[in-house]
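Engineer: Quick one: sequence and predicted model below, then my questions.
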Amino acid sequence: MYISEAALKRGKVSVGLVGTGYAAKLRAEALLNDRRSHLVAIVGHHPVKTADFAQEYECIVVNSWQELVTRDDLDVIFISTVNRDHGAIAKAALTHGKHVVIEYPLSLDVEEASEIVTLARSQNLLLHVEHIEILTGTHQALQKYLPELGQVFYVRYNTINPQHPAPRKWSYNHELFGFPMIAAVSRLHRLIDLFGEVLTVNCHYRFWQTEPDYYQSCFCVTQLNFHNGLLGQVIYGKGETLWQAERKFEVHGEKGGLIFEVNSGKLIHDGETISIDVGSRRGMFLKDTKMVLDCLFDGTPLYITPEQSLYTLKVADAARRSAETGLTAVVENRSQLILN
């Protein structure tokens, strides 16, 4: 991977940012705190909020993302906006010779995502899909203690977020947020990073909706059958029909188990229970941004490839197909995906 001679000479990459929400703020803070980056311009959906954002982070406002990606003074585009627009912005930015950093998912459409990965490779440009879930202390602890469990046969990952009332925002909108397992693809990616390829997927979901564009609740249960015989279950739910918040990750093996809830965990092994401190999830966007800049300037490999993210998106799309048809969906072989 490389950056332009001009960027190398000034020791900085010039950045354009799409979005003004939570993730965008964390990106802007990380970029401002790294001498190798200069946040030049942003674009947002709400004029007043965007103007305030630009003033706080010392950058200019651009009228549209279409205008942003064509600017000659930008090297990298960071995409931190509604899921619906991810694919279109990434494709346009790469077409105009920009490196791209994007929050998951890469696209709501798996074929478009595949085209984007191919485009980045052909242009020799950086395409990085953020998956900070595998940078967290929880994931590092999972990797460390898995060998203690012997043969793992079942894993369950639940994230349930009751909200009363549910907010009328993009993350409760079918078009802007997308199918739950595609929008929340990080849940699947954590399992795939730990346990490998998926053979088949079964998924069931339900929405509660009282107005056309926004729903009040969703509940989605996905079952993954891995090539190694492991059975995985991912539950994702949010909104007004849920009553108890939960963020729990369980791994069950023939010699022990791992259970993580929020910022703590425990290993149950050989008749004893050992507490595991996994630390805070704070600082992950800062870490991810630093790794991107390390990659651009020094060629340091990133912790995830676009092909790995694309494979997980294929699994999420299989969940969508299963939910819509009521049938078991087969997942494309990962090695074939990478070769293609």
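Structural biologist: Thanks, I have the structure now.

Engineer: make it CA atoms for all contacts and neighbour counts henceforth
Structural biologist: Noted.

Engineer: neighbours around residue 156, how many?
Structural biologist: Per other C-alpha atoms under 10 Å, the neighbour tally for residue 156 reads 18.

Engineer: Could you list the buried residues of the helix or strand where it lies?
Structural biologist: If you go by DSSP states H and E, residue 156 is part of strand 152-162. Using 16 or more other C-alpha atoms under 10 Å as the test for burial, strand 152-162 gives 152, 153, 154, 155, 156, 157, 158, 160, 161, 162.

Engineer: on contacts alone, who are the packing partners of the helix or strand that that strand is followed by?
Structural biologist: Note on strand 152-162: by DSSP H and E, the next helix or strand toward the C-terminus is helix 174-177. With contacts defined as 3 or more C-alpha pairs under 8 Å, 6 or more residues apart in numbering; DSSP states H and E, helix 174-177 has no helix or strand neighbours.

Engineer: got another, please set it beside the one above:
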Amino acid sequence: MLTPPAYPGLEAAYLDLLAHVTAGFEHRIAPRGNAAREVIGVAFRLPDPRQRLPYLAARKANPVFHFAEALWYLAGRCDLEMIGYYAPSMAASSRDGVTIEGSAYGHTLFTPAPGDDRSPFDRVLELLRRERDSKRGFLPVFAARELAIDDNPDVACLAGLHLLPRDGYLHMVCSMRANDLDGGLLSDVFSFTMIQEYAAVQLGLRLGSYTHYIGSAHVNDRDTERVNRVLAEAATRAAPQDFPFPSMPASTGPKTIARLLEHEQALRTDAVQYTAADIADLGVDPYWQQVLLLFEVYRQIQHEHTDRVGPDVLGALWPGLRWLAGRKWPACAHEQGDR
């Protein structure tokens, strides 16, 4: 088979890659002291990129961080202040304690270069509107100049994204120089497929397939215990959880992202506290209301240190997001069916 293997969702691809690299690794590596097992050159395809979340109790995927990172990218930001609230460990990737460089993929994609009035993303969309069968819609991220910085703590893992409109669908190919399969893979695919769907909405196209290529696919030794638990759960459960992910609204655009981040900042700084009814009255599409509900869940956990998140907020979440929240945070595990 010359095309990459296809999977119904990210979870199935994630499990296969974990099992493959854990049992059939090609190399033992330890760059910068990080011991890992590695396979060189792997790929997979998601015919339905919306199925971008894994529902595995042992993995405890964090839907709050996933949406926050996707919005951080879409807004073209590189500040540690926002993303560090959801992932404090990212401070280790900042050289100045204020900004992120290599991993701020959205800043590279969505921010105009000096002297330009359009971002690389906007330039590619302009090209694809003119030439629907173009092969040139490539968005590079990794730059060789990153290697010239001594002791750079944050070299981009993403080489680039390739947008390919074909027959009314927008397909995307992602090229990674490296992927930590237990950690980075999940957040990367979530965010990149959100960028793909956002691009499809801007172009008025249906969402096509997502293909993910990895140069160095690796599992870090420090994650071995969790990886074994995840694989054991997958092998012994009766059936996978089934929570279909809905479509991004056709009305989504830069103003949508800006408005969501205004609410995100207010919640992150504890300037507002929302009930589910408050969020329903904000004039935000129900799809994006789910993100604000998640941010309110996280606000209650971080600022109120509650042992029981408001049942109205949890009850308004889509079942899949509620399932994930209930396994990530004990304060969210009190909803019926989430014990």
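Structural biologist: Yep, that arrived. All of these numbers come straight from a predicted model, not from anything done at the bench.

Engineer: Can you give me the TM-score here?
Structural biologist: A TM-score of 0.24 describes the superposed chains when it is computed by TM-score structural alignment, normalised by the length of structure 2; 142 aligned residues with a C-alpha RMSD of 6.8 Å.

Engineer: Show me where the stretch 201-340 of structure 1 has its helices.
Structural biologist: Under the criterion DSSP state H, counting those that start in this stretch, the stretch 201-340 of structure 1 carries helices at the ranges 284-298, 306-325, 334-339.

Engineer: Quick check: residue 313 of structure 1 touching residue 111?
Structural biologist: No - using C-alpha atoms under 8 Å as the test, residue 313 of structure 1 is too far from residue 111 to be in contact (10.0 Å).

Engineer: Comparing these two, which shows the higher neighbour count?
Structural biologist: Looking at residue 313 of structure 1 and residue 111 with other C-alpha under 10 Å, you find the greater number of neighbours at residue 313, namely 30 against 12.

Engineer: what about the helices in the stretch 1-150 of structure 1?
Structural biologist: If DSSP H, counting those that start in this stretch is used as the criterion, the helices of the stretch 1-150 of structure 1 fall at 5-10, 22-32, 47-56, 65-68, 86-95, 110-123, 137-145.

Engineer: For residue 19 of structure 2, give me its contacts.
Structural biologist: With contacts defined as C-alpha atoms under 8 Å, 6 or more residues apart in numbering, the neighbours of residue 19 of structure 2 are residue 231.

Engineer: The longest helix along structure 2 packs against which elements?
Structural biologist: Ranked by residue count under DSSP state H, the longest helix found in structure 2 is helix 184-203. Packed against helix 184-203 of structure 2, as judged by 3+ C-alpha pairs under 8 Å, 6+ apart, are the following elements: helix 10-24, helix 63-74, helix 120-130, strand 169-180, strand 206-220.

Engineer: between that helix and strand 169-180, how big is the angle?
Structural biologist: Angular relation of helix 184-203 of structure 2 and strand 169-180 on a 0 to 180 degree scale: 160 degrees, by axes from the mean of the first three to the mean of the last three C-alpha atoms, to 10 degrees.

Engineer: just to revisit the earlier point, most tightly packed of the helices of the stretch 201-340 of structure 1?
Structural biologist: Sort the helices of the stretch 201-340 of structure 1 by mean neighbour count, taking mean count of other C-alpha atoms under 10 Å, and helix 306-325 sits at the top with a mean of 23.

Engineer: on contacts alone, who are the packing partners of it?
Structural biologist: For helix 306-325 of structure 1, where contacts count as 3+ C-alpha pairs under 8 Å, 6+ apart, the packed elements are helix 110-123, strand 127-130, helix 180-183, helix 185-195, strand 198-208, strand 329-330, helix 334-339.

Engineer: Tell me which of the ones you listed approaches residue 296 of structure 1 most closely.
Structural biologist: strand 127-130 (10.8 Å; C-alpha to C-alpha).

Engineer: Structure 2: helices as residue ranges?
Structural biologist: Listed in chain order (using DSSP H), the helices of structure 2 are 10-24, 63-74, 80-86, 105-110, 120-130, 184-203, 224-236, 254-268, 276-280, 286-303, 311-315, 319-328.

Engineer: Take those helices and lay them out in a markdown table including distance to residue 43 of structure 2.
Structural biologist: Putting those into a markdown table (distance: least, C-alpha to C-alpha, whole Å) gives the following:
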| stretch | distance to residue 43 of structure 2 |
| --- | --- |
| helix 10-24 | 9 |
| helix 63-74 | 22 |
| helix 80-86 | 28 |
| helix 105-110 | 21 |
| helix 120-130 | 24 |
| helix 184-203 | 12 |
| helix 224-236 | 20 |
| helix 254-268 | 31 |
| helix 276-280 | 40 |
| helix 286-303 | 30 |
| helix 311-315 | 36 |
| helix 319-328 | 26 |
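
Engineer: Minimum distance to residue 46 of structure 2: which of these has it?
Structural biologist: Each of those was checked against residue 46 of structure 2 via C-alpha to C-alpha, and the shortest separation belongs to helix 10-24, namely 7.1 Å.

Engineer: in that closest one, what counts as buried?
Structural biologist: Judged by neighbour count using 16+ other C-alpha under 10 Å, the buried positions of helix 10-24 of structure 2 are 10, 11, 13, 14, 15, 17, 18, 19, 21, 22.

Engineer: Determine which two of these are furthest apart.
Structural biologist: Maximum pairwise distance among those (C-alpha to C-alpha): 17.9 Å, between 10 and 22.

Engineer: now, among the buried residues of helix 10-24 of structure 2, which is nearest to residue 42 of structure 2?
Structural biologist: Proximity of these to residue 42 of structure 2, judged by C-alpha to C-alpha, is greatest for residue 17, which lies at 8.6 Å.

Engineer: what's the spacing between that closest one and residue 195 of structure 2?
Structural biologist: According to C-alpha to C-alpha, to the nearest Å, residue 17 of structure 2 and residue 195 of structure 2 sit 23 Å apart.
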